[in-house]
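Colleague: have a look at this fold, sequence not included:
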């Protein structure tokens, strides 16, 4: 079996929600809960439109969908409260995440680049026993624009001491893939139902982090690192 990437990244930058933590469903449930509170029935189109975007942008989209743009801040606050509750009740990793993180940490520095609040990211990863493997967690701030802008990936690569073009991003959403590509990283896309644009932009795509071809690549890189 040929390797999916014939090179060892200088650093690997993971998205969190939907990629490492099975929490994209929590975001969707939280969005649905808030929208229904305002008398709106969520649609599949809205679910795709809001996937992976910064939570403040999601609040704005929800307010527009509810035809109440002035309530964007209020809906954003309710969205975050609902999401935090759901994550606290059921913090679950995605298939293959534990093994992949542990093994990739043996041959490359790891970082997380997320659109979520820092405390949500770190608490989820800590509960899952994964946070200790990551050297850096990068989230939007006053100086760092959220995905799909490239800032979080550029900051993550720099924090790991690597050039973006030598790094691998691991992403599940179109928003995140756009961010990583704009930053110059190579991209592994993850998920069972990628859209056309995501497939076109990613360097390789797997259904989950537990994909056999990806795990074989991770193992081969880990063994090469150990042999050095």
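Modeller: Right, received. Where do you want to start? This one's a predicted model, so the numbers in the text were calculated from it and none came from an experiment.
Colleague: use CA for all of it now, contacts and neighbours both
Modeller: Will do.
Colleague: elements contacting the helix or strand residue 84 falls within?
Modeller: Residue 84 is located in helix 72-89, with elements delineated by DSSP states H and E. Packed against helix 72-89 by the contact rule (3 or more C-alpha pairs under 8 Å, 6 or more residues apart in numbering; DSSP states H and E) you find helix 24-37, helix 55-65, helix 118-127.
Colleague: can you give me the strands for the protein?
Modeller: Secondary structure of the chain (DSSP state E): strands located at 11-14, 110-113, 136-138, 167-171, 186-190, 204-206.
Colleague: JSON lines for those, including distance to residue 221?
Modeller: Formatted as JSON lines, the entries for the strands of the chain read as follows, by distance: least, C-alpha to C-alpha, whole Å:
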{"stretch": "strand 11-14", "distance to residue 221": "12"}
{"stretch": "strand 110-113", "distance to residue 221": "14"}
{"stretch": "strand 136-138", "distance to residue 221": "21"}
{"stretch": "strand 167-171", "distance to residue 221": "13"}
{"stretch": "strand 186-190", "distance to residue 221": "15"}
{"stretch": "strand 204-206", "distance to residue 221": "17"}
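Colleague: against that first model, consider the following:
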């Protein structure tokens, strides 16, 4: 079975926001007199909006409802994006390069409001045939839901699709859905060895994400 379509992650693949997310959420938690748990940052990478806001409210102890936490943090993130969009070098070119050959989808853990804003600012809205947030499916990453939904919207068997991911939970999500996994490990937040082992291809930069490399995956 050959690869017929490609699904991109957003955070850590197209935009370098993991450090921004951590800074914003740590600051927010600290303002309420709380601290991250030892595994909070790792757990939240890939979680849907509902999942991470519930974690901060119920597990970390921020004295706000999950809905209030989500609204507070997303408002701060949107403000940071308006100030400056931290595009990863080569990401826009990589998306456009693959869009000339493959149907593309986006499967992101970011909220819909942030997805739309990022793609509009980056000039990539028209590059994707469909975009999905994990808040629009039952479970966030590492569950396969968002990748199954994305490939379904594209009209392809997941095994005929490739995923471009950076985080442990993202790699696990794509692997569980049956896609061929391309890993672009984040320098600051590298994936766990078991998650990286799911990748059919590991690349150092998005300049290495070529049509030829994707075509050879299967």
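Modeller: It's in. As the structure is a prediction and not an experimental result, all values here were calculated from the model.
Colleague: what's the closest of the helices and strands packed on helix 72-89 of structure 1 to residue 215 of structure 1?
Modeller: Among those, helix 118-127 comes nearest to residue 215 of structure 1, with 20.5 Å by C-alpha to C-alpha.
Colleague: circling back: please convert the strands of structure 1 to CSV, extending it with mean neighbour count and distance to residue 46 of structure 1.
Modeller: As requested, these are arranged in CSV below (neighbours: other C-alpha atoms under 10 Å; distance: least, C-alpha to C-alpha, whole Å):
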stretch, mean neighbour count, distance to residue 46 of structure 1
strand 11-14, 28, 25
strand 110-113, 26, 24
strand 136-138, 22, 27
strand 167-171, 28, 20
strand 186-190, 25, 21
strand 204-206, 19, 24
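Colleague: among those strands, which is nearest residue 122 of structure 1?
Modeller: Smallest distance to residue 122 of structure 1 across the strands of structure 1 (C-alpha to C-alpha): 7.8 Å, for strand 136-138.
Colleague: name the helices or strands packed onto that closest one?
Modeller: Counting contacts by 3+ C-alpha pairs under 8 Å, 6+ apart, strand 136-138 of structure 1 is packed against strand 110-113, helix 118-127, helix 151-159.
Colleague: which of these sits most buried?
Modeller: The highest mean neighbour count among those belongs to strand 110-113 (a mean of 26), with neighbours defined as mean count of other C-alpha atoms under 10 Å.
Colleague: equivalent range in structure 2 for that strand?
Modeller: Applying TM-score structural alignment, one finds that strand 110-113 of structure 1 aligns to the residue range 104-107 of structure 2.
Colleague: what lines up with residue 201 of structure 1 in structure 2?
Modeller: In the superposition onto structure 2, residue 201 of structure 1 corresponds to residue 198 when matched by TM-score structural alignment.
Colleague: gap between the nearest residue to its match once chain neighbours are set aside and residue 154 of structure 2?
Modeller: Closest residue to residue 198 of structure 2 in three dimensions, ignoring its sequence neighbours and counting by C-alpha to C-alpha, 6 or more residues apart in numbering: residue 175, at 6.2 Å. In this structure, residue 175 of structure 2 and residue 154 of structure 2 are 18 Å apart, going by C-alpha to C-alpha, to the nearest Å.
Colleague: out of these two, which sits in the more crowded spot?
Modeller: Set residue 175 of structure 2 next to residue 154 and count neighbours by other C-alpha atoms under 10 Å: residue 175 wins out with 26 against 21.
Colleague: wouldn't that one be in contact with residue 197 here?
Modeller: No. Applying C-alpha atoms under 8 Å, one finds residue 175 of structure 2 not in contact with residue 197, separated by 9.9 Å.
Colleague: what's near enough to touch the residue sitting furthest away from the middle of structure 2?
Modeller: Counting by C-alpha atoms, centre = their mean, the extreme residue of structure 2 relative to its mean C-alpha position is residue 33, 28.9 Å from that point. Contacts of residue 33 of structure 2 were listed using C-alpha atoms under 8 Å, 6 or more residues apart in numbering, and they are residue 62.
Colleague: quick one: the equivalent of it over in structure 1 from residue 210 of structure 1, how far?
Modeller: Taking TM-score structural alignment for the superposition, residue 33 of structure 2 sits opposite residue 39 in structure 1. With distances defined as C-alpha to C-alpha, the gap from residue 39 of structure 1 to residue 210 of structure 1 amounts to 39 Å.
Colleague: also residue 126 of structure 1?
Modeller: Summarising the geometry, the distance separating residue 126 of structure 1 from residue 210 of structure 1, computed by C-alpha to C-alpha, is 21 Å.
Colleague: repeat that for residue 132 of structure 1.
Modeller: From residue 132 of structure 1 over to residue 210 of structure 1 the distance is 21 Å, taken as C-alpha to C-alpha.
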